[in-house]
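Visitor: dropping a prediction and its sequence here:
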Amino acid sequence: MALTSLSGCLVTVLVLFWSASWPPVHSASAPENEVPLRPTTWLPEGKIATVTLPKGRTRRLYFTLRKTPTMSLIVSPCDSAIEWTLVARTLKNKPLKSLEWSSKKSMPEVWWRGPGTEERIHSFSGNIVDTYSGPASPLASVYILRLRSKQQSSRATVYLHQGPGISGAFPQVPADPRVHTLGVGMTSVTLSWAPSASLTGLPQKSYEYCVLVNSERNFPSLCAARESARKEEVKKRMEKKTRVMAWPILKEWWWEQWEGDSETDADLQCVCRGTESVCTVSELLPDTQYYFDVFMMDRVNGTSAAYKGTAARTHEEARPSITTLTEGELRWVTFQDRGSTSEQFFSFRPHGVQQNGLLTLQSCGGGDKVKVTVSSKGVVLTSQAVGKDLVQIWLQGSPVYVIHLQRQGTTTANLPAGLTASVKMQTSSAYHRRGVPSLPSTLQVKSFNRLRGCNSITLAWMGTEERSLYCVYRRKLGRPEGDTLTAPCLGPESRSDTERVLCKYFQELNPRRAVTTAVIGSLEPGTTYVFDVYLMRRWGIPIKYASKTVKTRKEC
């Protein structure tokens, strides 16, 4: 029973559908099963119409005119060259007024099939905006605009005006429509152009200039620019992956900003910013070719006029001088102009098949803020601050490294007297190593009061599990250079050979038991000495322990 009811409902729906879709039969000249051979599109008057042009197919637009002696027709190709022809068709016998038209039979279809004559009024082929202005045909029954794109599927915009002239529907471009380049920088270009005559003596609220920049080409019309951006968007969606857009300074699709009443996004540099005829486009890439187009917009009528665009290449970014570091070279890096940020660049190429290396740095600049950035092949590997503590950076797997030292901010701190550098740096190839060398657990030096005599003392300090050389230097307290020698970045190279009292090798595989001692003799009774211990390494700069002050006994 339910199945019978459902079948009856379906039959009823089908009968209603077919009875509603079939047109009534009027005469033999309009059979109900006849479908128009060509699409029927009426061209509106006083509005911009966008027409899609499939490759190799002719699109036809129809329009009729009121009793007016003249008309104007503007056709703007989008993206590629097109062919268009305007003809006036006159029917020998006009259709019957009593003929009722359905969705399958329209007035232009009858004009096409009925006997009549055609008169070609105007034709054009190209990729620029073309305008026809002339008299209307007094005998024409209908006007037919044929458009065709042979190269590729494209679009075009058409604007029809009845009467003499365009009557201000389109903004006017000056006699010299060229866009001039006033200045070119590394990331900006300044443009200028002659003002539009549409701004003279007329309300300017509806007019504004819009500047478009891209890295592809200049566009002859606003329609061409929109079509190119639309195709980029479609291509991006089809690929389903992120890609660089052709509009480097525009964060949104810019034509959306030109339609409706929405305000222009603040990120859109110099796009639709009033009636000033000078504009600086910024946030560009150095050493890049850009194309600039200017459009005069009429928001009231929704029309635009294009200036003749220009192109400019931004200046190349100033390449910093890069100093090559040699194997094991110890370098003192001095920053000039202490009142501002300064930077220096170095390169290092490790030796050996493994291409391993070690970069060690230590700051001597007191309160200076120094940052080191290591990169290879344009990729940043590490970036960190450099202070009074030793910085070790392991280099592995790249043939060459770029080391960027940058002093950030300002400081009033002065270097210790006698120092001529802010950062101490050393690079060396690390053959057969698998990582950075180990460091002592503490850099404190200890003395033993029970082992302190009139002519000798005993010192102890922590070593490492790697076999290394340790050297001890002494000096009497009160020398003028005493303050300078306390700087942690100063190594044995700053000491006199007469101050060195001993050097010894030491190694302990257990880091907790890596303690070594040294007895320092040949001292004067009742004298205060400052002892400095240095860890001499095969890789990296020497490590200075904290200075230890000890006074020998006066009487023993």
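Guide: Arrived safely, thanks for sending. Note that the structure is predicted; figures quoted are calculated from it, not measured.
Visitor: C-alpha from now on. contacts and neighbour counts both.
Guide: Noted.
Visitor: measure how buried residue 156 is and give me the count.
Guide: Residues contacting residue 156 under the criterion other Cα atoms under 10 Å number 25.
Visitor: not counting sequence-adjacent ones, nearest residue to it?
Guide: Leaving out its chain neighbours, the residue that sits closest to residue 156 by Cα to Cα, 6 or more residues apart in numbering is residue 77, at 4.5 Å.
Visitor: correct me, but the one you found touches residue 159?
Guide: No: under the criterion of Cα atoms under 8 Å, residue 77 is not in contact with residue 159, lying 11.9 Å apart.
Visitor: mind checking what secondary structure the residue nearest to residue 156 has?
Guide: Judged by DSSP: H, G, I helix; E, B strand; the rest coil, the three-state class of residue 77 is strand.
Visitor: if I look at it, how far off is residue 51?
Guide: 10 Å (Cα to Cα, to the nearest Å).
Visitor: what is in contact with the two at once?
Guide: Common neighbours of residue 77 and residue 51 are listed as 155, 156, 157 (criterion: Cα atoms under 8 Å, 6 or more residues apart in numbering).
Visitor: on that earlier part again, more neighbours: residue 77 and residue 51, which one.
Guide: The residue with more neighbours, out of residue 77 and residue 51, is residue 77; 30 against 18, by other Cα under 10 Å.
Visitor: measure that one to residue 219 for me?
Guide: Taking Cα to Cα, one finds residue 77 at 11 Å from residue 219.
Visitor: check it against this one:
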Amino acid sequence: LKMSWFWLYLPLHLLMAPCLCHSIKAPTTSSQQSFKTDLFNFYHSLILADGKETTIHLLKDIPKRYYFVLEEGRVLVPFSITVTPCDVPIEWSILVYKSPPAKATPGDHNTQEVSKSQKASSMVSTIFNYKGNSVETYMGMSSHSALYLLEFLSTERDTHITVYLTTDTTSRHLYPELPMDPRIDVIGIGHTTVTLTWKHSPSVLQHRDSIQYCLLVNEKHNYKSLCAAETAIRSSGMKLPPTLALSLSPYLLEPQQVMILSNSELSIINKVSSGEVRQVCMGTKNTYTVPNLSPSTQYYFDVFIVNLLTNASAAYTGTFARTLEEPEPKVTELKDGKVVHVVLDGKKQKFYSLQYQARHKKIHFTFQLCRGQMRVHITRNGKTVASENLSGLRYFSLKGKLLDTYLVQLRSTEESNSSVKVQASPHFHKPLFPLLPESLKIKSFSKLRTCRSVTIAWLGTQEESKYCVYRKRIEEDQVWRELQSADRCSGPESRHKSEKVLCKYFYDLNLQRAVTTETIKGLEAGTLYLFDVYLFGPSGIPVRYHSKAVKTRKKC
């Protein structure tokens, strides 16, 4: 740049207010080069770079000034300045200093000094000022004989901002472009989901490989820039994922804090004292359904269009939505000894509540998980006494007072169907379900397999019980589906009569010897069979062992 006029004029205005109180005589020709060098070395950091985003840290109530001059030799130069507050509202302004006339005519020395001061004062003007926390861009045309000063001030607390100056208005911009309508539309609201859509950025259509959308979800408020979102999350004590730590590159995360969902989609969820903050980047998709939200909760949604090459971003106009209230679950009364079969579809109905009023001090709850995954939560007079995921057969023995009220809440933990059988009884010595062995697994013996028979074994108990064995011929590609869809609460009444192999009674007072075996004959060679064992207790209600798939030998 040819800025000889700048070095002569800068000492006069470098730290001056809009109105000058006195004048400074310009250096002589002999000392001009040395003066320019010293001045550049001292004020080098205050010159705003062209075409580069600059991060500026501001101290409370202390103004900070940056300068820039534009290329000489052109009458008018277009330029733009974009300022992004990263936290609290700030004040910033642009002042322009016009260069003085080339030379004063000879005359009285005092008259020349007064004339200089008056001219200098009249050549300073404020062309733009702003106060707030929104991203603001000023666009203008510059004369080659003008010096610009940017002044920034934070009156609330220490903060930082980013500033981007460019004079190249024809080439690709640093910031991605927003559409003409930058609003986010809410097109669907559920109990735990919100579906959003927004218009495509022109940058996505032009540079699909280097542009992506990122969505920020929180329960506090909207953010006007990705820079502001970073600051808010970091100040809450959370660490930022790399995709969110864009404009402040020194703050990077450990890679294990990012959970990859697919090649173009990642998500991170962080818990903070104020609630949950999520960031999801979904490539160039402009419709997204936010899952796993809490019912009856207001959420704020912000979409940022991010340039992956420059790490610069632009913010859509944020929106908010409140999820629907969760309908009150129907409460069913539990009666002594009566079994209630609860079925949840995992989508329309995920919760079920049962209430029981104790007529004895000691109460026994029994849960038999039939299908799927389910969690149980038991409260006594409003206080939690048990909470865990169910598996197989589970007993809870609770001691309280007469007329205590127990509330049993069941929740499906997967989207497929789940079911469970529930019983409450004060008489544990007469349980509805049979005494169970240590394991409900069925074992097969590979060495005892033949082309026509299979030998299986299972554990028994110290209580004499009835065991019935069933078999079913299946294809190899059906094994996983059969095991997943099996209803562990269903009894032999659901089986075809032809599948029944035998029934036997068995027990042993020595648990180490409470094992029984059975050889099933009359099978076909090279065929896969599914074997089931049902255990019947005194009440007649069966418990199904885990199914076992065994294939007979093809050649013997």
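Guide: That came through fine. A quick note: this is a predicted structure, and the numbers were derived from the prediction, not measured.
Visitor: residue 548 of the first structure contacts residue 528, doesn't it?
Guide: No: using Cα under 8 Å as the test, residue 548 of the first structure is too far from residue 528 to be in contact (10.5 Å).
Visitor: re the thing from before, map the residue nearest to residue 156 of the first structure across to the second structure for me.
Guide: Aligned by TM-score structural alignment, residue 77 of the first structure pairs with residue 85 of the second structure.
Visitor: ok, its match to residue 184 of the second structure distance?
Guide: 22 Å.
Visitor: kindly report the same for residue 298 of the second structure.
Guide: From residue 298 of the second structure to residue 184 of the second structure the distance is 16 Å (Cα to Cα).
Visitor: for residue 222 of the second structure, same thing?
Guide: Separation of residue 222 of the second structure from residue 184 of the second structure (Cα to Cα): 12 Å.
Visitor: how about residue 455 of the second structure?
Guide: Distance from residue 455 of the second structure to residue 184 of the second structure, by Cα to Cα: 65 Å.
Visitor: the helices in the stretch 351-500 of the second structure, which residues?
Guide: With helices called from DSSP state H, counting those that start in this stretch, the stretch 351-500 of the second structure shows them at 479-485.
Visitor: ok, which stretches of the stretch 151-300 of the first structure are strands?
Guide: 154-162, 179-184, 189-193, 207-214, 278-281, 289-298 (DSSP state E, counting those that start in this stretch).
Visitor: corresponding residues in the second structure for the shortest one?
Guide: Just to be clear, that refers to strand 278-281 of the first structure. Taking TM-score structural alignment, strand 278-281 of the first structure hits residues 287-290 over in the second structure.
Visitor: so what does residue 189 of the second structure match up with in the first structure?
Guide: Checking TM-score structural alignment: residue 189 of the second structure goes with residue 184.
Visitor: setting aside sequence neighbours, what's the nearest residue to residue 36 of the second structure?
Guide: residue 7 (5.7 Å).
Visitor: I'd guess the one you found is in a strand, am I close?
Guide: No: per three-state DSSP, residue 7 of the second structure lies outside any strand segment and is helix.
Visitor: could you measure from it over to residue 137 of the second structure?
Guide: 28 Å.
Visitor: what about the two, which has more around it?
Guide: residue 7 (18 against 13).
Visitor: these two touch, right, the more buried one and residue 34?
Guide: No: using Cα under 8 Å, residue 7 of the second structure makes no contact with residue 34, being 10.7 Å away.
Visitor: which ones are touching the residue nearest to residue 156 of the first structure?
Guide: Contacts of residue 77 of the first structure by Cα under 8 Å, 6+ apart are 126, 127, 128, 129, 155, 156, 157, 221, 223, 224.
Visitor: which residues does the counterpart of the first one in the second structure contact?
Guide: Read that as residue 126 of the first structure. Taking TM-score structural alignment, residue 126 of the first structure has residue 132 as its aligned residue in the second structure. Residue 132 of the second structure sits next to 88, 89, 90, 91 when contact means Cα under 8 Å, 6+ apart.
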